[in-house]
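> Sharing a sequence plus its predicted fold:
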Amino acid sequence: MSIAVDNIHEQQQQLQMQQQHQQQQHQQQNCMLKEMVNDRWRIIERLGSGTFGDVYRAVDIKCETQSVAVKRETHSHGKERTLSREKGYLLKLRSVTGIPAVHFYTKLNTYTLLVMDLLGPDLEELKSYCGGRFCLRTACILGLQMIVRLRALHSQLCLHRDIKPDNFLMGVGKTSNTLYIIDFGLAITYRMPNGQHNPMLKERSLVGTPRYCSLNAHNKLSLSRRDDLISLAYILIYFIKGHLPWQGLKYKEMGLSLDEAVRQVKTDYTSGQKAAELRKDLCHQMVQFLDYTLNLRYMDEPDYGHLCRLLGDIMRTNQWSYDMTQLDWYNI
């Protein structure tokens, strides 16, 4: 009986601690509203949050029609600080089309702020807006821009390592037809100072997002250029079909973690008994796209031109134009 009472007290204490932590987070988020950043940008609203912290919209007090995004990362013991890494890669890639500009960065006692371009909706939002999938034409046009972005990143020795629809956003205003890539918190350089490719090592945990990451990531192996492209291939299938076979798994009923369950099903659908099912209803060029990325070796330099030609061939075969104003979300 005393053990049961002790357990109840322990659960109550844990619940109280969770509630206090949530209240502290809520207070921190609210106190950011109306705050000034660098005596120039006034924070207006919170846009969302991620593993790093929160994102806010702020306006330039010199020109209130100009908005920026403000990322806020709270410092906590034992937590890797990602905004410093992200700022470094954004500055390194600032000459690349489709990379948001950094306007300000500061590291304070309890948190770090990164002010950058405010962009439009991400591809996950747009896919939902379009009824849960994109037509093949829209998927190809987006895919071409995504390949170009990854080729530019890789040419600067940068691996993104978290390629997913949420990390590709359309621009606003004059850049509304430009696809941007964001969130470099997991990015690394894939060559050592001596110019040699990083060796393949074992990672401590999965890097990336289970739905889109490669089996190499599930197997805790070091990632390379091929893995960014494998994620892109999965995304294109996701756009066209509306879902991937390893979504919505009841992994707890399977007695597995989410990572383990997705790895198991993904293995079956990419190279196992159900490989043909994943490729079913895809045009042969899209199947070739997927198979090419899956067959790349760790240190291979991908043929980005080949991948562009595959998508371009789909466009030519169907006599589709590259007119960005005809993308799915413009026709709803």
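Sure thing, it's come through.
> only C-alpha atoms for contact and neighbour calcs from this point on.
Fine.
> Walking through this protein, point out its strands one by one.
Per DSSP state E, the chain carries strands over the ranges 36-37, 41-49, 54-60, 63-74, 102-107, 111-117, 158-159, 168-170, 179-181, 188-189.
> So which of those is nearest D281?
Nearest of the strands of the chain to D281, taken as CA to CA: strand 168-170 at 25.5 Å.
> so what secondary structure elements neighbour the closest one?
If contacts are counted by 3 or more CA pairs under 8 Å, 6 or more residues apart in numbering; DSSP states H and E, strand 168-170 sits against helix 123-129, strand 179-181.
> Out of the ones you listed, indicate the one that is most buried.
Of all these, strand 179-181 has the most neighbours on average by mean count of other CA atoms under 10 Å, namely a mean of 23.
> Give the other helices and strands that that one contacts.
Against strand 179-181 (3+ CA pairs under 8 Å, 6+ apart) you get helix 136-155, strand 168-170.
> Looking at the ones you listed, which is nearest to Y234?
helix 136-155 (11.0 Å).
> where's M200 relative to K62, distance?
50 Å (CA to CA, to the nearest Å).
> Sorry, slip of the keys, the one I care about is Y292.
Y292 is 50 Å from K62, by CA to CA.
> And those two? Which one has more around it.
Y292 (18 against 9; other CA atoms under 10 Å).
> What residues of stretch 205-225 count as buried?
Buried residues in stretch 205-225, counted by 16 or more other CA atoms under 10 Å: 206-218, 221-225.
> want to compare, so here's the second one:
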Amino acid sequence: MLNSMLENRYKVLKLLHQGENNQIFKALDTSTSGKVALKIELSENHNLILHEIQVLTDLYDLIGFPRILSQGKHKGRYYIILNYLGKSLQNKFLSLNCKFTLSCVLRLAEEFFYRIESLHKAGYIHKDLRPENVATGYGLNWQSLFLVGFTYSNKYIENNNGRHVQCFITKTLSSNVNFSSVNVMNKINPSRRDDIESIIYILIYFYCGVLPWISNGKMTEVEIKKTKESIVLEPLCKNYPFEFISCLRYVRGLEYDQEPDYEMLRSCFKDMALKNKILRVYDWALSNEKMISRARLDRSKTPSCKKTTLRQMRRTLARESRKSLGKGSENKVMEFKAKEETYDGKFGDSKDSKDNEENKDMISRMDTVISDEYPEIKNRDQIIKLRNDFLQIWIKECILTSKRRS
């Protein structure tokens, strides 16, 4: 599959994830030179991709969900081309020593409940929420969360009458044992409340670094279910913040077809941040700011500095002369330096304005650096705008904090 070309446009570069039924590759859109994601089925007999295409088509206009760029068949297997996203929360979690700070978890909680509310309002439930199925944004969208992995998602509203589907016992077991709800483990068909319960398990997992049933890898499904049922009771709940357990108790008290109070859930974690005077930010915010500061900019539309340009030109000429002439050619290198001085004079005091313009254009073109590593960052204005947006948010949080103290 690697190095294959799809639709004479998308070149497959790297395997990113190997799932049970599909593979996800990093690919290059040769028409735009941008990165895209390719998701393709493992077998010709599967048609789960077709189901996911239907779900993502219905979610196309919503924030925080992948967008389909193209779809088709390759050697009998269905595939979809999606916009490129960042790392999953599981990868972020592992890279940060398997634990997020409380400020990060509270920020994630807010984003989680916004995303799941949008999904539920569109008439779908996810059914497979886990850290691997939540991705961060790519490039300048690094602050956004994206829900992915809609292979098992389905509608909870009947198309013919608009009513909620009836509760029934299913014969299939969930493959997501660690983060599935107690009702799902009891083989009750999932509804909106079960997505919320999975989110709370994920938040506890990120904050504590582990869940009781994950730390003991030898637990059976029956033992895991009993541990989940007792997590809201003493003495287990004393190890977790009260707000987590309070939300868990609320969700388990919902009826099968009852709509969760998303605003109440968000407010619970927001009040927790205010009470503890916590600024809700991601733990990986600093690393992304450093990435932006180190990014090489496309300066083709910005005025060039003459002194810097000449210095770069001298270094380039000297480097090229050493490569082409070899050792013992110092005299010829001096000739290059003499030519550079004549260029310097032309740029400074020459009366021939036409030569000046041609030389300046030449310097501007030589000074143009187009970044392949960070194609989202086009010029300095975007960096300044990003910095100003961050400062405005920080100032508002400081004002709110000072008002609370007074």
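Received, thanks. Source: prediction; values computed, not measured.
> what about the helices in structure 1?
2-32, 83-92, 123-129, 136-155, 215-218, 225-241, 258-270, 275-279, 284-295, 304-317 (DSSP state H).
> tell me, the fourth one lands on which residues of structure 2?
Aligned by TM-score structural alignment, helix 136-155 of structure 1 falls on residues 102-121 of structure 2.
> in that stretch, what counts as buried?
102-120.
> And stretch 268-286 of structure 2, by the same measure?
The neighbour-count check on stretch 268-286 of structure 2 (16+ other CA under 10 Å) flags 268-270, 272-273, 277-284 as buried.
> Pull the most distant pair out of those residues.
Spanning the widest gap among the buried residues of stretch 268-286 of structure 2 are C268 and W284, at 23.8 Å by CA to CA.
> Can you tell me what M299 of structure 1 aligns to in structure 2?
Under the alignment (TM-score structural alignment), M299 of structure 1 pairs with D257 in structure 2.
> Tell me, how many residues neighbour the nearest residue to that match once chain neighbours are set aside?
Once flanking residues are discounted, D257 of structure 2 sits nearest to H164: 6.3 Å by CA to CA, 6 or more residues apart in numbering. As a burial measure, H164 of structure 2 scores 16 neighbours (other CA under 10 Å).
> Might one say that H164 of structure 2 is in contact with E158?
Yes - taking contacts as CA atoms under 8 Å, H164 of structure 2 lies within contact range of E158: 6.2 Å.
> what do we get in structure 1 for S180 of structure 2?
Checking TM-score structural alignment: S180 of structure 2 goes with C213.
> S224 of structure 1 versus its match, what's the distance?
12 Å.
> Same question for F104 of structure 1.
For F104 of structure 1 relative to S224 of structure 1 (CA to CA), the value is 30 Å.
> for D300 of structure 1, same thing?
D300 of structure 1 is 9 Å from S224 of structure 1, by CA to CA.
> so what's the counterpart of D54 of structure 1 in structure 2 up against?
Using TM-score structural alignment, the equivalent of D54 of structure 1 in structure 2 is Q23. Q23 of structure 2 makes contact with 15-17, 39-42 under the criterion CA atoms under 8 Å, 6 or more residues apart in numbering.
> Now which of these would you call buried?
The neighbour count (16+ other CA under 10 Å) marks 39-42 as buried among those.
> Return the residue of structure 2 aligned against G312 of structure 1.
Under the alignment (TM-score structural alignment), G312 of structure 1 maps onto K270.
> oh sorry, the question was meant for T82 of structure 1
In structure 2, T82 of structure 1 lands on L48 (TM-score structural alignment).
> Near that match, how many residues? Count them for me, please.
By other CA under 10 Å, 16 other residues sit near L48 of structure 2.
> doesn't T151 make contact with it?
Yes - in this structure, L48 of structure 2 is within contact of T151 by CA under 8 Å, at 6.1 Å.
> ok, the closest residue in space to I245 of structure 2 that isn't next to it in sequence - contacts?
Once flanking residues are discounted, I245 of structure 2 sits nearest to V232: 5.9 Å by CA to CA, 6+ apart. V232 of structure 2 makes contact with 245, 248-249, according to CA under 8 Å, 6+ apart.
> okay, the angle between the longest helix seen in structure 2 and helix 262-275?
Looking across structure 2 with DSSP H, the single longest helix is helix 380-405. Using axes from the mean of the first three to the mean of the last three CA atoms, to 10 degrees, the inter-axis angle of helix 380-405 of structure 2 relative to helix 262-275 is 80 degrees.
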